[in-house]
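> Sequence first, then the predicted structure, then my questions.
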Amino acid sequence: MAIDALRVMLVQADAVLAERLATEIRSYGHVVVGPFADMHEAIEVAATVQAAILDMAVQPETGLWLADSLQRSDVPFVFLTERGNAALPQRFKGRHTYPRHRHAAPLLADLHGQRQNLRPADDDSLGAIATQMMQRSRRIMPDDPSAERLVEATLQRAVAQRTAGRAPDDVGDWLLRLLDQEYRLRGRTHLH
């Protein structure tokens, strides 16, 4: 079923359901981050995931804060709740909800669909590349200002290298690699 393997955060209140869902997710070739029965633990690793399944029975107030953060970072996620959309604040009314006892396949299909909708139609345009850079930066940096500084530093490096004549044909892939290098080499300098 899975086209691209994802790092899927699983937040689930029930240990038995969590293990069943985690096993199913892994069987489709994805990496499970968690499962977590505590939102605070999940929040600590949220920047490293590509998708999330959030059980609203786990610390609902903190769960909404995590959902806000994922939404700002364009990370696909779904809610597990027995109450459907009625239990969600207005800002999440368009989000899909599933019963807590749901199998992984429809959840993963939904998450993949959300990822597809995030990708710009023209992946080679500079606007699409900039969007991808910001999305990746927001996943790895703790806040928007530091994410913006990381992208800005990456673009400065790219301009310097391009001026020196070292730009490959696939500019998008090259810029994303430069972003990863900038994060590894100087990520902390962009925090303040």
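Yes, it's here.

> From here on, just use CA atoms for contacts and neighbour counts.
Noted.

> biggest helix in the chain by residues?
Ordering each helix of the chain by length in residues (DSSP state H) puts helix 144-163 first.

> Which strands and helices lie in contact with that helix?
Under the contact definition 3 or more CA pairs under 8 Å, 6 or more residues apart in numbering; DSSP states H and E, helix 144-163 sits against helix 126-140, helix 171-186.

> Redo those helices as CSV? Include distance to Ala52.
As requested, the helices and strands packed on helix 144-163 are exported to CSV (distance: least, CA to CA, whole Å):
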stretch, distance to Ala52
helix 126-140, 13
helix 171-186, 22
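
> Indicate which one of these is closest to Gly63.
When the helices and strands packed on helix 144-163 are compared by CA to CA, helix 126-140 sits nearest Gly63, at 17.3 Å.

> Direction-wise, compare that closest one with helix 171-186 and give the angle.
Compare the direction of helix 126-140 with that of helix 171-186 by axes from the mean of the first three to the mean of the last three CA atoms, to 10 degrees and you get 30 degrees.

> Flag every buried residue along helix 126-140.
128-140 (16 or more other CA atoms under 10 Å).

> in this structure, which spans are helices?
Counting by DSSP H, one finds helices in the chain at the ranges 15-27, 39-45, 60-72, 104-118, 126-140, 144-163, 171-186.

> try this one next to it:
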Amino acid sequence: MTDAEPAGADEGVAGKRILVVEDEMIIAMLIEDILTDMGATVVGPAARVARAMDLLGTEDVDAALLDVNLAGETTTAVAEELRRRGIPFAFATGYGVSGLPAGFSGQPFLQKPFQERDLSQVMAQVLA
């Protein structure tokens, strides 16, 4: 894919079940490929908030990556449910910290566009 990862970079991700909430199919497929290569199992991806909530109700999830905006629908409800359950997560956004929902400014986030290394680092941070 892209740059080589330092040894051990994927240890925290391998074996984990990661919920992916992303409405852009190509980006969702890229995230899924990267996470799978890192040894994770992808739950989803979910392109809508309702689907993400359904998956949270039926699947075991160790962590999540949430696009902030799904075709005009924010993922704040999903983030609140993850927080309530104590499931670690990061947002994905092209707007930086200013694009995060109110009350989540300290949450880890993946800046779009991203490289494989960036996703690996954010997920390691989330799962640390």
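Received, thanks. Small disclaimer: the values here were computed from a predicted structure and weren't measured.

> Kindly provide the TM-score of these chains.
After superposition, the two chains reach a TM-score of 0.78 (TM-score structural alignment, normalised by the length of structure 2), with 114 aligned residues with a CA RMSD of 1.8 Å.

> Count the residues that sit near the equivalent of Gly103 of structure 2 over in structure 1.
Mapped onto structure 1 by TM-score structural alignment, Gly103 of structure 2 lines up with Arg91. Neighbour count of Arg91 of structure 1, defined by other CA atoms under 10 Å: 8.

> what about Arg91 of structure 1, distance to Asp74 of structure 1?
14 Å (CA to CA, to the nearest Å).

> which one of the helices and strands packed on helix 144-163 of structure 1 lies closest to Asp38 of structure 1?
helix 126-140 (20.1 Å).

> Over in structure 2, find the residue span that closest one aligns onto.
Aligned by TM-score structural alignment, helix 126-140 of structure 1 falls on no residue of structure 2.

> Just list the residues touching Gln107 of structure 2, thanks.
Phe89, Ala90, Phe91 (CA atoms under 8 Å, 6 or more residues apart in numbering).

> nearest residue to the equivalent of the second one over in structure 1 other than its sequence neighbours?
Put plainly, it is Ala90 of structure 2. Under the alignment (TM-score structural alignment), Ala90 of structure 2 maps onto Val78 of structure 1. In this structure, Val78 of structure 1 finds its nearest non-sequential neighbour in Ile53, 5.2 Å apart by CA to CA, 6 or more residues apart in numbering.

> same deal with Asp38 of structure 1?
Asp38 of structure 1 sits nearest to Val58 (CA to CA, 6+ apart), 6.6 Å away.

> count of residues packed around the one you found?
Residues lying near Val58 of structure 1 (other CA under 10 Å) number 18.

> one step back: got the angle for the longest helix of structure 1 vs helix 171-186?
120 degrees.

> can you tell me which of the helices and strands packed on helix 144-163 of structure 1 comes nearest to Tyr98 of structure 1?
helix 126-140 (24.7 Å).

> name the helices or strands packed onto the closest one?
Counting contacts by 3+ CA pairs under 8 Å, 6+ apart, helix 126-140 of structure 1 is packed against helix 144-163, helix 171-186.

> And those: which comes nearest Gly84 of structure 1?
Closest of those to Gly84 of structure 1 is helix 144-163, at 30.6 Å (criterion: CA to CA).

> Give the buried residues for the closest one.
Under the neighbour-count rule (16+ other CA under 10 Å), helix 144-163 of structure 1 has Ser146, Ala147, Glu148, Arg149, Leu150, Val151, Glu152, Ala153, Thr154, Leu155, Arg157, Ala158 buried.

> Over to stretch 9-29 of structure 2?
Applying 16+ other CA under 10 Å to stretch 9-29 of structure 2 flags 9-10, 12-13, 16-23, 28 as buried.

> among the residues you listed, which two are most distant?
Pairwise across these, and taking CA to CA, the largest span is found between Ala9 and Asp23, at 27.0 Å.
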